[in-house]
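> please work out how this folds:
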Amino acid sequence: MKIAVLPGDGIGPEIIEQAKRVLDALRSDGLPIEMEEAPLGGAAYDQYGQPYPEVTQKLAREADAILLGAVGGPQYDTLDRPLRPERGLLAIRKDLNLFANLRPAILYPELANASTLKPEVVAGLDILIVRELTGDIYFGQPRGVEVRDGERFGFNTMHYTESEIRRIGRVAFEAAMKRNKRVCSVDKMNVLETTQLWRDVMTELAPEYPEVELTHMLVDNAAMQLVKAPKQFDVMVTGNMFGDILSDEASMLTGSIGMLPSASLDANNKGLYEPSHGSAPDIAGKGVANPLATILSAAMMLRYTFNQEQAAQRVENAVKAVLAQGLRTGDIYEPGTKRVGTREMGDAVLAAL
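This next block holds a predicted model:
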């Protein structure tokens, strides 16, 4: 089980350290885990002048799975766009053809009061958002900024092929078969031809999964419904840009983006696993970041890439146990609970494990 560990920037190294401790504990219990580190993002630029250097490419390609912290920081905002940390993240997704992004939004009972929505609206929330990750307007060509008719003109291109839509659709339907057998496909077909094709292909795919109920929803309505009645959703599937926005919105229904893991998979379930939050440079180095999303990302890795369901559940149950004990990092703290730091939270998860 060869894992490439990419700590990244900001709080990345701090939260990755706690996930590594959990994986080390599982290795002590007999799992054949190997871990090797390399830089990505700003850390890679600082060391190699590129956000996704050859040394990291080689390790990522050879590994069975990648565990990533987070990338980015304000000190890199003035770099030429191809050199910015975020380009390293886009590059590794493209390089490894990680086309399927799975982002669960789960509200743990102990955190019901942390959500800005009423507990009765979000209690028991369990949504899986499946986001296409290697196409759409993020990668479409042509793109750029140029001068036309004496003024600056910016342009990007949105496009999808039928095969790209079909393969992400299959991921969503397969996921729904293991859950509550409902898929909501999100598009903007009333305005965008690209997403009319998206709806057509999803509709054509549905008969292959007769047990799964397929519905369609326009993206603006989906954004509203996530706030109004989020528990109506089971699996949501959508394109790269809409998925980026909706998955962040869904994450906040749970009270803190610091609790949410994610997986980005290729066709063979090789995956890149990372917390859904960013590099949080404002708290980097202070030892207060929440490591639970990263630890839960490691659990997703055990489940999806290594088929170690029992180990994945052990990690998830340890996180639940720690929350039940009332331990909280600052992002999920509320009166009556115990505020702890990054390493203390890792200690507690290890003890529960």
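> switch to C-alpha atoms for all contacts and neighbour counts from now on
Noted.
> which parts of the stretch 1-150 of the chain are helices?
Per DSSP state H, counting those that start in this stretch, the stretch 1-150 of the chain has helices spanning 12-28, 42-48, 54-62, 85-95, 119-122. These are given in chain order.
> next up, for comparison:
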Amino acid sequence: MDYKIAVIKGDGIGPEVVDSALEILDAVGEKFGHKFNYTEVLAGGCAYDEYGEPLPEKTLNVCKESDAVVLGAVGGPKWDDLPGEKRPEAALLGLRKELGLFANLRPAILFEALKDACPLKPEIIGDGLDICVVRELTGGIYFGERGFRDTEMGKAAYDVEVYAEQEVERIAKVAFDMAMKRKKKVMSVDKANILESSRLWRKTVEKVAKDYPEVALDHMYVDNASMQLVRDPKQFDVIVTTNMFGDILSDEASMITGSIGMLPSASLGENNKGMYEPVHGSAPDIAGQGKANPLATILSMSMMLKYSLGLLEESECIEQAVTKALNEGNRTGDIAGTGEKILTTAEMTAAVKANL
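A predicted model of the protein is given here:
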């Protein structure tokens, strides 16, 4: 089959890791008889440099017409002084909103071969970790009313956290559906002891839970959740939470697996049309040096094959190839132990491709 894929390489190491991921995707296509047709467009800092906007209309139109979107990374110190609506990160918010991508799936898996890279004690991680953070993506404080006002203490800035019942219901359903395919446990994270929006969140999640009697639902305040992730991460299966809390907790979850360079993500809408990107940032300090770990982006392709294109065997093929490459001792600098050989981005990509 033929598929239309929008490609946004972005800034920093984005082009390097996306090129690696597409090389693997093409190899999978050749193996299984599929053709992936790529249309490259700009978003982020490079788009601002070219068009004066972080999300050009052309980019948005191509993404809307594609079966899925591949994104590298956006941002960097070069654009830090731009106003909010012109910053590279505004492209991410715009893509999520315009494409209706309300559910962000961030699996945090500790590969057996990388146990030594985990910063936690062996007795804490036991036989491994497998957590999935389901983050609401188009509501909350990132999309709420914002502005400035004068106060007795000078100029003040404000950002408003707003959630509607339907927004909470749809993300909760994603989390419960995910849990049904895993260990049937959902932890809803909020701040219901303080925030009115969190009290509505908790009440709505409990209502959705009634449709999933097989799934055990628990609640945890976000400050406690951040502590428990490093104290006893094995207690978690699926975590569902708000946009801002999910932004923070998913990065914490990724680091306890050894390296943020290993973690993929999927942002999905109602029709499973999605945008797929690594969790890590643009890392401009190592851009163009061949030091970037491509595995997070390669694993994001696995998620794309599974969730947007429905190609389960092909998705599993990539996951197994990554696992085999790691078991063989292949390492980039971020996951290498003392004395281990460090591979370049291209060499790690070749190791995965050889195991397809």
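> thinking again about what came up before, how about the helices of the stretch 1-150 of structure 1 in TSV, adding mean neighbour count and distance to E344 of structure 1?
What follows is these, written out as TSV (neighbours: other CA atoms under 10 Å; distance: least, CA to CA, whole Å):
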stretch	mean neighbour count	distance to E344 of structure 1
helix 12-28	20	10
helix 42-48	19	26
helix 54-62	16	30
helix 85-95	20	29
helix 119-122	16	28
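> quick one, what contacts the residue most central in space within structure 2?
Among the residues of structure 2, the smallest C-alpha distance to the mean C-alpha position (CA atoms, centre = their mean) belongs to S265, namely 2.9 Å. Shown in contact with S265 of structure 2 (CA atoms under 8 Å, 6 or more residues apart in numbering): N104, L105, R106, P107, Y276, E277, P278, V279, S300, M303.
> circling back: save the helices of the stretch 1-150 of structure 1 as TSV, and put in distance to V219 of structure 1 too.
Listed next are those as TSV, based on distance: least, CA to CA, whole Å:
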stretch	distance to V219 of structure 1
helix 12-28	31
helix 42-48	33
helix 54-62	34
helix 85-95	23
helix 119-122	20
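> what ranges do the strands span in structure 2?
Counting by DSSP state E, one finds strands in structure 2 at the ranges 2-10, 35-40, 68-73, 103-109, 130-136, 146-151, 154-159, 185-190, 216-221, 238-241, 264-268, 274-278.
> and for the second one, what span of structure 1 is it aligned with?
In the comparison with structure 1, strand 35-40 of structure 2 aligns to the range 32-37 (TM-score structural alignment).
> list the buried residues in that stretch.
Buried residues in stretch 32-37 of structure 1, counting neighbours by 16 or more other CA atoms under 10 Å, are found at M35, E37.
> and what of stretch 245-260 of structure 1?
With burial defined by 16+ other CA under 10 Å, the residues of stretch 245-260 of structure 1 counted as buried are 246-260.
> okay if I get the strands of structure 2 as JSON lines plus distance to Q166 of structure 2?
As requested, those are exported to JSON lines (distance: least, CA to CA, whole Å):
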{"stretch": "strand 2-10", "distance to Q166 of structure 2": "29"}
{"stretch": "strand 35-40", "distance to Q166 of structure 2": "34"}
{"stretch": "strand 68-73", "distance to Q166 of structure 2": "25"}
{"stretch": "strand 103-109", "distance to Q166 of structure 2": "13"}
{"stretch": "strand 130-136", "distance to Q166 of structure 2": "12"}
{"stretch": "strand 146-151", "distance to Q166 of structure 2": "22"}
{"stretch": "strand 154-159", "distance to Q166 of structure 2": "21"}
{"stretch": "strand 185-190", "distance to Q166 of structure 2": "16"}
{"stretch": "strand 216-221", "distance to Q166 of structure 2": "19"}
{"stretch": "strand 238-241", "distance to Q166 of structure 2": "14"}
{"stretch": "strand 264-268", "distance to Q166 of structure 2": "16"}
{"stretch": "strand 274-278", "distance to Q166 of structure 2": "20"}
